[in-house]
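Visitor: Quick check, what structure comes out for this input:
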Amino acid sequence: MVNQLATPYKPRIRSAFDACWSFLENKDRGGEELYALLDDGTDDGGIFIYMQLDENEANIPSWDNISYAIGSTAKEAYSFENKAALSSPLENIDGSLLEIFIENLKEINFNFYDHVQDIKDFLARGKSPSKKEALNELKRIGLLQ
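Guide: Below you'll find the predicted structure:
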């Protein structure tokens, strides 16, 4: 998704995704830290600000999916820490978000949508993949070069 965006914030998005992967693999990031990637409390940082600064409406589905992925991971980190109090944007994250995410893929790049079942099959193999395993699978099915 990030490659589809024409934005100067790609390095920050990739850094945020790396932090999310770090939590998923190592449980070494907290919910507050991951949520700060979305909203760092300033007027010039965080994914929510970058979304607002992007005037290209065609990028909205990508920004939404980026924020959904980071927000879902932040919520999972809060849960892992047994913290019930969430930032209000995270309270709205539930299972229905996955369907919205998948629908957005159609608008971002229909090729992404064509491979949704491949991704679901990969994830259904039982264990949570590492970042390296996930990237290798995306390369294998032709979504990464």
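
Visitor: When you work out contacts or count neighbours from here on, use the C-alpha atoms and nothing else.
Guide: Noted.

Visitor: Tell me the helices and strands packed up against the lengthiest helix in the chain.
Guide: Taking DSSP state H as the criterion, the chain has its longest helix at helix 60-80. Identification of packing neighbours for helix 60-80 by 3 or more Cα pairs under 8 Å, 6 or more residues apart in numbering; DSSP states H and E yields helix 10-26, helix 31-38, helix 47-53, helix 88-91, helix 96-108.

Visitor: do you know which of the ones you listed lies nearest Pro61?
Guide: Closest of the helices and strands packed on helix 60-80 to Pro61 is helix 96-108, at 5.3 Å (criterion: Cα to Cα).

Visitor: another one to check against the first:
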Amino acid sequence: MWQSSAIDCNNLVASDSFSPAQPLSCGQNHMEMWGSTGYTDSGHWCSRAAKILPESPGWVCFPEVLVPLRVNHAGDVECMSDNRRDCFWQQSFSDCQRLADNAPLGLIPLVCGSAHNTEYGGTGYDTPGHWCQMGAIFYGLGK
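Guide: Okay, here's the model as predicted:
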């Protein structure tokens, strides 16, 4: 809920009638709701937040997805890659975790959502069992 000042915002949150709304997120979710990711306008809160917030803490492997994943500042799942196209798939969970713990330099991740759609013709979130969808479920992103 938009408030015209920080004082009004704090008063609303402190009030007994306040109940949190569904959070607004940047990236693919923002694109679906508002027609833009929020990152293209330098004055937009998504763009401003992306400049100051860190990436997700690190790469993580899940037993069902044998490629290191993380969530980027846009709120999209991405897989470890060096070319924005091919994920670094591993043969076992232990191999995946070892790679996640020792990420190489020069990574250029493949990002789910609009970037994945441009490359492959689908966001990845909309395909059952796809690593993008599985990652979104694991991270609780609701995509």
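
Visitor: Quantify their similarity with the TM-score.
Guide: The TM-score (TM-score structural alignment, normalised by the length of the second structure) is 0.29; 76 aligned residues with a Cα RMSD of 5.1 Å.

Visitor: Deepest in the core, which of the helices and strands packed on helix 60-80 of the first structure is it.
Guide: helix 31-38 (a mean of 22; mean count of other Cα atoms under 10 Å).

Visitor: Quick check: which of the helices and strands packed on helix 60-80 of the first structure is nearest to Leu135 of the first structure?
Guide: Closest among these, using Cα to Cα: helix 10-26, at 11.5 Å.

Visitor: Of the helices and strands packed on helix 60-80 of the first structure, which is nearest Asp118 of the first structure?
Guide: Comparing these by Cα to Cα, helix 96-108 comes nearest, at 12.7 Å.

Visitor: on that earlier part again, and the helices and strands packed on helix 60-80 of the first structure as JSON lines, adding distance to Ala77 of the first structure?
Guide: Shown next, in JSON lines, are these (distance: least, Cα to Cα, whole Å):
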{"stretch": "helix 10-26", "distance to Ala77 of the first structure": "7"}
{"stretch": "helix 31-38", "distance to Ala77 of the first structure": "5"}
{"stretch": "helix 47-53", "distance to Ala77 of the first structure": "18"}
{"stretch": "helix 88-91", "distance to Ala77 of the first structure": "11"}
{"stretch": "helix 96-108", "distance to Ala77 of the first structure": "17"}
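
Visitor: Out of the ones you listed, flag the one nearest Glu137 of the first structure.
Guide: helix 10-26 (15.4 Å).

Visitor: What angle do helix 60-80 and the closest one make with each other?
Guide: Using axes from the mean of the first three to the mean of the last three Cα atoms, to 10 degrees, the inter-axis angle of helix 10-26 of the first structure relative to helix 60-80 is 30 degrees.
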